[in-house]
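no FASTA, just this:
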């Protein structure tokens, strides 16, 4: 999922470079959503991993 966030971030940067504002804004929005979902899943996995280790 982090891979998708990075891909959409690159798409947004390329679109912004060429001046396609709507495409860049959409790609940045998708990248932000995927990034935060990834962070939440990573924290949950970490917490369950610590709990299982006890």
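Okay, I see it. Quick caveat: nothing in here was measured; it's all calculated off a predicted structure.

contacts and neighbour counts: CA atoms only from here.
Fine.

now the helices: where do they sit in the chain?
All helices of the chain, identified by DSSP state H, fall at 2-18, 21-53.

Pick the most deeply packed of these.
Neighbour counts (mean count of other CA atoms under 10 Å) averaged over each of these peak at helix 2-18, with a mean of 16.

how near is the residue nearest the centre of the chain to residue 22?
Central residue of the chain (CA atoms, centre = their mean): residue 35, 2.5 Å from the mean position. Separation of residue 35 from residue 22 (CA to CA, to the nearest Å): 20 Å.

okay, now the one to match up with it:
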């Protein structure tokens, strides 16, 4: 998911460079949403891993 967020961010930068502001804004929004989803999933797995580690001890 992080890979796709980076890809959309790069597309947004390229589109912005060439003057396609609508495409740039849309891909930037997609990249932001994907990064937010990635961050939420990462934090959930991090919390689950810490809780599993504490259960083993």
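On my side now, so go ahead. Predicted model only: the values in this text are computed from it and were never measured.

picking up where we left off before, tell me if I'm right that the residue nearest to the centre of structure 1 and residue 2 touch.
Yes - counting by CA atoms under 8 Å, residue 35 of structure 1 touches residue 2, with 6.2 Å between them.

Which residues are in contact with the nearest residue to the residue nearest to the centre of structure 1 once chain neighbours are set aside?
Leaving out its chain neighbours, the residue that sits closest to residue 35 of structure 1 by CA to CA, 6 or more residues apart in numbering is residue 5, at 5.7 Å. Counting by CA atoms under 8 Å, 6 or more residues apart in numbering, residue 5 of structure 1 touches 30-32, 34-35.

and what of residue 35 of structure 1?
1-2, 5.

mind checking how far residue 53 of structure 2 is from residue 47 of structure 2?
10 Å.

Quick check: the gap between the nearest residue to residue 12 of structure 2 once chain neighbours are set aside and residue 17 of structure 2.
Distance criterion CA to CA, 6+ apart; nearest residue to residue 12 of structure 2, sequence neighbours excluded, is residue 24 at 4.2 Å. Residue 24 of structure 2 sits 9 Å away from residue 17 of structure 2, going by CA to CA.

what's the answer for residue 54 of structure 2, then?
Taken as CA to CA, the span from residue 54 of structure 2 to residue 17 of structure 2 is 49 Å.
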